[in-house]
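Q: Pasting the sequence and the predicted model now:
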Amino acid sequence: MDRRSLLFTTAAFASFPPLLFGYAMGTKKNIKSFGKAYAYLLEPALRQREVGTSQLVIDSAEFSGVAFQHVAWHKVRFVNCDFVGAYEIKLSELRDCVFEDCRFAGIINWGISRSIRFVRCQAGGQSNVIDLSGSSDVHFESCSFVGKAQSPNNWGGIGSRGDATFVDCKAKWFELAGYKKIVLDRCEAQDIGIWTDSPANSGASYESAAVTIQTSKFRGVLDMAARDLQSLTIRDTVLEHLNLNNAAIKSDVLIERVKGGFINAGVTAKSFSIRNSEVFGNGKNISFVMPMDSAQQVLLESTNFGTGPMQRVNLGPGRPLQDSEWQAAPINSLAVVRNCTLPIVDASWLETQRLVFEGNTIGSLDISNGRIGQLEVNGNSVDRSVNLAKTQVKESKIQVFAKDQAKFDGSNLKAR
């Protein structure tokens, strides 16, 4: 894969909207001038008495300077409306509503949201547009979100404290939220974060998001560092830098058919799999980081981790371990690296019940200082060196290496 294919030109984001905090007030009629429609939004019981459950349509209104507090909006279609202001909209409930070609520049709380559609909408600056826990079925289609500045401290955020789906959306310097589920499908983004619930936010009963990303393109950093997730699936996606450092994932991680730059997969997880992918480092000497002993099972399969002779893949803890840090029962029960291309592999100081390197093309391989139940190294093509010094193994099946290619000093292994 040509590394240039990872880098998106600024033209890819030229269609992003201008920052909404520069929006000129007064270009639309204020909602206060909408007569009965305004009254129905302020007093839903009045609407129920007079028109029942028929849909209410609000077209080309500006929502500013009016407090809509603790009211429920049901079956409202907002068309070409601007929502500008902070803390003025704080609903109890939003249900069966559609927002078409609307703009958001402020802090908005929709209450508990159910069956909501945002179509071709825009949010910008440090806007925070969110709902309450208990929300469900919130969809964003062909929307654009652009933050105010590159610093994450100045990013805006949008999504749901339930489940949020983003289809054909664009984002830059923004966080996309989902507490139970987040789906990103056919999206393009630059430097964004995924915003999920956490024990620090909600205590022991916090929501745990299942995140699915497919057929999307990400320039800059896709940031999920230190996030608490139920699961993560990324398929058929191009990304420049995926940051999962210190993410806690209760179930499984699957990365499949991904073309990537640098992946920091410093996660705890039940299982972690990357297969049929290309991860070339995007100019960095390290293309992939995954401490394999932090997941119960790890599979790296049919993946190219770089072609440069100095390209590194770090699969160990990344530092020497003290005697007290070795696990009585290793967390990792199985780590398999199969049919991959890896110029430099550092799997030193690794503790696992079973480690398998099979059918790989490797420049140099370091499995030194490990504590391994079963070690299998079979059918690999190794150009330079294999370091097994000071590694202790209960059972082993190791291929024959060229003379003086493998180092066994201080291990309980012997060259064949």
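A: Looks like it arrived, so ask away. Keep in mind that what you see is a predicted model, and the values were worked out from it rather than measured.
Q: Every contact and neighbour count from this point should use C-alpha atoms.
A: Noted.
Q: if I pick the spatially most central residue of the chain, what's in contact with it?
A: The centre of the chain sits closest to Met224, judged by C-alpha atoms, centre = their mean, with a distance of 4.7 Å. Residues in contact with Met224, defined by C-alpha atoms under 8 Å, 6 or more residues apart in numbering, are 193-195, 242-245, 247.
Q: Surely Leu106 and Gln126 touch.
A: One correction, residue 106 is Gly, not Leu. Yes: with contact defined as C-alpha atoms under 8 Å, Gly106 reaches Gln126; the gap is 7.3 Å.
Q: how about the helices in the stretch 1-150 of the chain?
A: 36-42, 44-51 (DSSP state H, counting those that start in this stretch).
Q: Could you identify which of the ones you listed is most buried?
A: helix 36-42 (a mean of 16; mean count of other C-alpha atoms under 10 Å).
Q: so how far is that one off the chain centroid?
A: Centroid separation for helix 36-42 versus its chain: 40 Å, with C-alpha atoms, centre = their mean, to the nearest Å.
Q: Counting by contacts, list what that helix packs against.
A: With contacts taken as 3 or more C-alpha pairs under 8 Å, 6 or more residues apart in numbering; DSSP states H and E, helix 36-42 sits against helix 44-51.
Q: take the one below as the second:
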Amino acid sequence: MTTPITSLQKEYIRLLDGSAAAMTIAGADLTPGAFVGVAWRNLTFTGCDFAGDGNVRLSSMADCHFIDCRFLAPNHDFGVMQRVRFAQCRSQGRSVFCGRDGSRDVVFEGCTFSGGGSAPADFEGIGCTGEVVFRQCTGHGDVLVAGTRLTIERCQFDNMTFVIGRQRSRGAPLAATVVIDHSQGTGVWRLVDGRMKTSHIRNSSFERIVNDGSECEA
């Protein structure tokens, strides 16, 4: 059972002050808190729950780790992310937790995404609109997002939607480099209105890939 973050006074203040002091927050429920316009740095979350709708709207996030955390259908904006790791985390329900343009060194490793049903027309999901790696992850019916680089290594994804890059019709254009290695896709992999620079697929297999208006940069 997780503890509401608002009842952990020291940890709650640390999440609002934007300081660089390292802290580990364990077994907390972040849902009751409101974290808007702040920067998170040098934080480790372990065994925490993230839910709610818009209570986490950061300006940036750097050198943060999420270990064995649950994302329970949240809608969170993590700002510009740098050197952020998600390890053995799980999402349940349609989840949006994503970093903005310019994010880099964002890694999801050993995570499980269970969206229940993908949303091909929705450009929001899990990842960032910068550079992101999914390594040894599994997922069903969710939306993964990448901006300038997407790397998928040793993953198994079923009926997933991918928003890769960004076309001019949706704002500042982004063209992504895509690398898929030793991964398996079952059901439908749906590419939605994306923009890719190059694509490299190695030692991987797919049941069906559907391209909903994606384009390659010339």
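A: Yep, that arrived. Worth saying up front: this structure is predicted, and the values here are computed from it rather than measured.
Q: Let's have the helices of the stretch 1-150 of structure 1 in TSV, adding distance to Ile274 of structure 1.
A: Shown next, in TSV, are the helices of the stretch 1-150 of structure 1 (distance: least, C-alpha to C-alpha, whole Å):
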stretch	distance to Ile274 of structure 1
helix 36-42	50
helix 44-51	51
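Q: Any idea which of those gets closest to Glu88 of structure 1?
A: Checking the helices of the stretch 1-150 of structure 1 against Glu88 of structure 1 by C-alpha to C-alpha gives helix 36-42 as the closest, at 12.2 Å.
Q: average distance between the closest one and structure 2?
A: On superposition with structure 2, the mean distance recorded for helix 36-42 of structure 1 (mean C-alpha distance after the TM-score superposition for structure 1) is 1.1 Å.
Q: In structure 2, what range does that helix match?
A: Aligning helix 36-42 of structure 1 against structure 2 (TM-score structural alignment) gives residues 10-16.
Q: what does that stretch rub up against?
A: With C-alpha under 8 Å, 6+ apart as the test, stretch 10-16 of structure 2 has contacts from 5-6, 23, 25, 33, 35, 38-40.
Q: How about stretch 172-181 of structure 2?
A: Under C-alpha under 8 Å, 6+ apart, the answer for stretch 172-181 of structure 2 is 146-154, 164-167, 195-204, 217.
Q: ok, now with 6 Å
A: 147-153, 165-167, 195-203 (C-alpha atoms under 6 Å, 6 or more residues apart in numbering).
Q: got the buried residues for that stretch?
A: Neighbour-count burial for stretch 172-181 of structure 2, counted by 16 or more other C-alpha atoms under 10 Å, picks out 174-181.
Q: Next: stretch 182-193 of structure 2.
A: Buried positions in stretch 182-193 of structure 2, judged by neighbour count with 16+ other C-alpha under 10 Å: 183-186, 188-193.
Q: before we move on, what about stretch 197-207 of structure 2?
A: Those buried within stretch 197-207 of structure 2 under the rule 16+ other C-alpha under 10 Å are Lys197.
Q: again, but for stretch 48-58 of structure 2
A: 48-52, 54-58.
Q: Include distance to Val132 of structure 2 when you put those into CSV, please.
A: Below are those laid out as CSV (distance: C-alpha to C-alpha, whole Å):
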residue, distance to Val132 of structure 2
Cys48, 22
Asp49, 22
Phe50, 20
Ala51, 22
Gly52, 24
Gly54, 22
Asn55, 23
Val56, 20
Arg57, 19
Leu58, 18
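Q: Keep only those of those residues that are in strands.
A: Mapping the buried residues of stretch 48-58 of structure 2 onto strands (DSSP state E) picks out 49-50, 54-57.
Q: ok, which pair from those residues is furthest apart?
A: Across these, no pair lies farther apart than Asp49 and Arg57, at 16.0 Å, counting by C-alpha to C-alpha.
Q: what does stretch 395-413 of structure 1 correspond to over in structure 2?
A: Using TM-score structural alignment, stretch 395-413 of structure 1 pairs with nothing in structure 2.
Q: before we move on, the earlier item: secondary structure added to the buried residues of stretch 172-181 of structure 2, as CSV?
A: Listed next are the buried residues of stretch 172-181 of structure 2 as CSV, based on DSSP: H, G, I helix; E, B strand; the rest coil:
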residue, secondary structure
Leu174, strand
Ala175, coil
Ala176, strand
Thr177, strand
Val178, strand
Val179, strand
Ile180, strand
Asp181, strand
